[in-house]
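# what would the 3D arrangement of this be:
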Amino acid sequence: MTTGQMHPGAHPVDEDLVRRLVAGRFPRWAGLPVRRFPSGGTVNAMYRLGEDMVVRLPLVAGGAEDVARERRWLPALAPLLPTAVPEVLGAGEPAEGYPWPWSVYRWRAGRNPVEGALEDPVALAGDLAAFVTAMRGLDLPDAPRAHRGGPPAALDAETRAAIEALRGLPEEGVDCDAVAAVWEDALRAPDRAGPDVWLHADLMPGNLLVADGRLVSVIDFGCTGVGDPACDLFPAWNLLPAGARAVFREALDVDDASWRRGRARTLSQAVIALPYYRTTNAAMARNARHVIRTVLEEV
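Purely as a prediction, here's the structure:
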């Protein structure tokens, strides 16, 4: 859950606005109860609509681009993947002073896994590897570029700035020299060989749903597209313990250079997130700290 406004310029959203938007766009659902769903998400607000649906609304302009991407690609991806993904039931449009498109989805049951508290990490590692393998095997024309799908060098300036920001937060206890060394190592890794592949590109715990320890759904495809396969290795460090991490790597047959790139990309996301979300999003900050500890323990 959040503890304050995460982003400057975020549009205010509440239950009354969602009721008005739904009633105006989808009169058949106007009488259904609306209630805020607590989420660690950073770009969208989520509201349960009745028992079987959820309304997802961007909080910032950048999130509006994700709405169109999901509407375009989720119907094509869904039948090709081994795990359930979001199903768009209604396409909302700007109204009632709300400036961006929004969507109504079928509700997917499950809960977000929590790093350090997995019921069956080895089985979950296998489920995640099967999902990533299926994504990589897709052959859909006109694929977009994945957000977070490029080489580590694309994030060099932003990552170095975040490392310096963490130096100014000694209470976080981050070994910034060690973090910088991992980043430098990734920049020296051999260039990727082979074509781009389909990625989810945002495999954070908050975008995974589990039941009885197993993966039952992957959500939030706003970053999906094609890019470096190393960019879908995030769960190795943001979720899985060492033994399950090895299972995940073996199942995906990850070479050393790809592992170094994936590890550094995951670390980059964490060091950028921690100073930004440390007082506004407890789930994101907690996971960022976990990633930093996990990566530095591995190297």
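# rest of the way, CA atoms for contacts and neighbours
OK.
# OK, contacts around the residue nearest to Trp107 when sequence neighbours are not counted?
Using C-alpha to C-alpha, 6 or more residues apart in numbering and skipping the chain neighbours, the partner closest in space to Trp107 is Met53 (4.5 Å). Contacts of Met53 were listed using C-alpha atoms under 8 Å, 6 or more residues apart in numbering, and they are Val104, Tyr105, Arg106, Trp107.
# repeat that for Val34.
Residues near Val34 by C-alpha under 8 Å, 6+ apart: Glu15, Val18, Arg19, Tyr47, Arg48, Leu49, Gly50.
# second input sequence below; structure requested for side-by-side comparison:
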Amino acid sequence: MAQATTGGDRPAIDAALARRLVDDQFPRWAGLPLEPVLPGGSDHVIFRLGGELTVRLPRHEEAVGQAAKEYEWLPRLAPHVPLAVPVPVAVGEPAFGYPWPWALSRWLDGEPATPGGLGESAGAAETLAGFLTALQRFAPVGPAGAAALRDPALAGDPLAGRDDATRAAIAATAGVFDPAAMTAVWDAALAAPARRHPPVWFHGDFHTGNLLTRGGRLSAVIDFGSLGLGDPARDLLVAFTLLSPRTRPVFRAALGTDDTTWTRGRGWALATGLNAYRHYAAVNPRVAAQTSRQIAAAIAG
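Got it, this is the predicted structure:
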């Protein structure tokens, strides 16, 4: 039942710690069984608590703040999108040597989406486009909407901010992928005109691993820790992680994506794929396969 992680300044996290945190801060759930959810995520160690809850503990400092963000915004967003999203229940406090806030959310049943299962589905491509369309149209009014536009935690980082790291990754992976092809995609993405419309909501990490299915159909979108306001091009990532060359155009047409946004989206897919490949491929064959597919798809367009 234990699931521990540590390294550098990352705290050790296991089921015993999660049990103590839940029992101490939320005693009404103290009797519920707790089991690790594997493989978990790159940002959180995840446990299932009973039949209806999840416990999510940030692995590293960059993920701190995600729990509070989801607790504030997902209940507002949920009624406006056509797929289920996690419903936050509570935010826990640092304790027992664990240094950061953590989250309790409602469990969502489902299996992770895979390219083999849904990559060739035109219906899935249209469903994804419908979700993003609804997300981008979500517009909280009044003080909440005004506060969102001012909140630095919701501000999307610019693609150009990843230039140095992406070029370094291109050079470092030149023996695995085509550096000239990657550089061409990256240069085109940076040269594409910036979005000239008001910022819209984006998921921020909209890829295969954050999509659930039930009965062979998309059912839920999870992990909104990167939720923010900015360029919707970053959510085109899903076209290069889940969809095939045949269904990618279906998704693009349903979403109504123009050429410059698509070009920036290819850049986001390349940059995030290279980043994950460099950090995890050597120790995780599953990530190596997923990110290799993503990089190849971004190059292909």
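# kindly provide the TM-score of these chains.
Aligned and superposed, the two chains score 0.91 in TM-score terms (TM-score structural alignment, normalised by the length of structure 1); 291 aligned residues with a C-alpha RMSD of 1.9 Å.
# could you check how far the residue nearest the centre of structure 1 is from Trp107 of structure 1?
Nearest to the mean C-alpha position of structure 1, by C-alpha atoms, centre = their mean, lies Asp202 at 3.2 Å. Distance check for Asp202 of structure 1 against Trp107 of structure 1: by C-alpha to C-alpha, to the nearest Å, it reads 20 Å.
# likewise for Ala264 of structure 1?
Remark: distance between Ala264 of structure 1 and Trp107 of structure 1 (C-alpha to C-alpha) = 34 Å.
# looking at those two, which has the bigger crowd around it?
Higher neighbour count among Ala264 of structure 1 and Trp107: Ala264, with 28 against 17, using other C-alpha atoms under 10 Å.
# can you tell me the SS state at the aligned partner of that one in structure 2?
The alignment partner of Ala264 of structure 1 in structure 2, by TM-score structural alignment, is Gly267. Under DSSP: H, G, I helix; E, B strand; the rest coil, Gly267 of structure 2 falls in the helix class.
# contacting residues for Gly267 of structure 2?
Contacts for Gly267 of structure 2 (C-alpha under 8 Å, 6+ apart) come out as Leu159, Val185, Trp186, Ala188, Ala189, Leu190, Ala298.
# swap the cut-off to 7 Å and go again
Listed by C-alpha atoms under 7 Å, 6 or more residues apart in numbering, the contact set of Gly267 of structure 2 reads Val185, Trp186, Ala189.
# count the neighbours of the last one for me.
Same thing as Ala189 of structure 2. Ala189 of structure 2: 23 neighbours (other C-alpha under 10 Å).
# shouldn't it be within a strand?
No - according to three-state DSSP, Ala189 of structure 2 belongs to no strand; its state is helix.
# what sits against it?
Per C-alpha under 7 Å, 6+ apart, neighbours of Ala189 of structure 2: Thr263, Arg264, Gly267.
# what do you get for the first one?
If a contact means C-alpha under 7 Å, 6+ apart, then Val185 of structure 2 has Gly267, Ile299 as its contacts.
# mind listing the helices for structure 2?
Taking DSSP state H, the helices of structure 2 run over residues 15-25, 66-77, 115-118, 122-137, 142-150, 163-172, 179-191, 237-241, 248-255, 259-280, 285-300.
# and the first one, what's buried?
Buried residues in helix 15-25 of structure 2, counted by 16 or more other C-alpha atoms under 10 Å: Ala15, Leu17, Ala18, Arg19, Leu21, Val22.
# and the gap between the second one and Ile46 of structure 2?
Between Leu17 of structure 2 and Ile46 of structure 2 the distance, using C-alpha to C-alpha, works out to 12 Å.
# over to the last one?
Between Val22 of structure 2 and Ile46 of structure 2 the distance is 13 Å, computed by C-alpha to C-alpha.
# the fifth one now?
Using C-alpha to C-alpha, one obtains 13 Å as the distance from Leu21 of structure 2 to Ile46 of structure 2.
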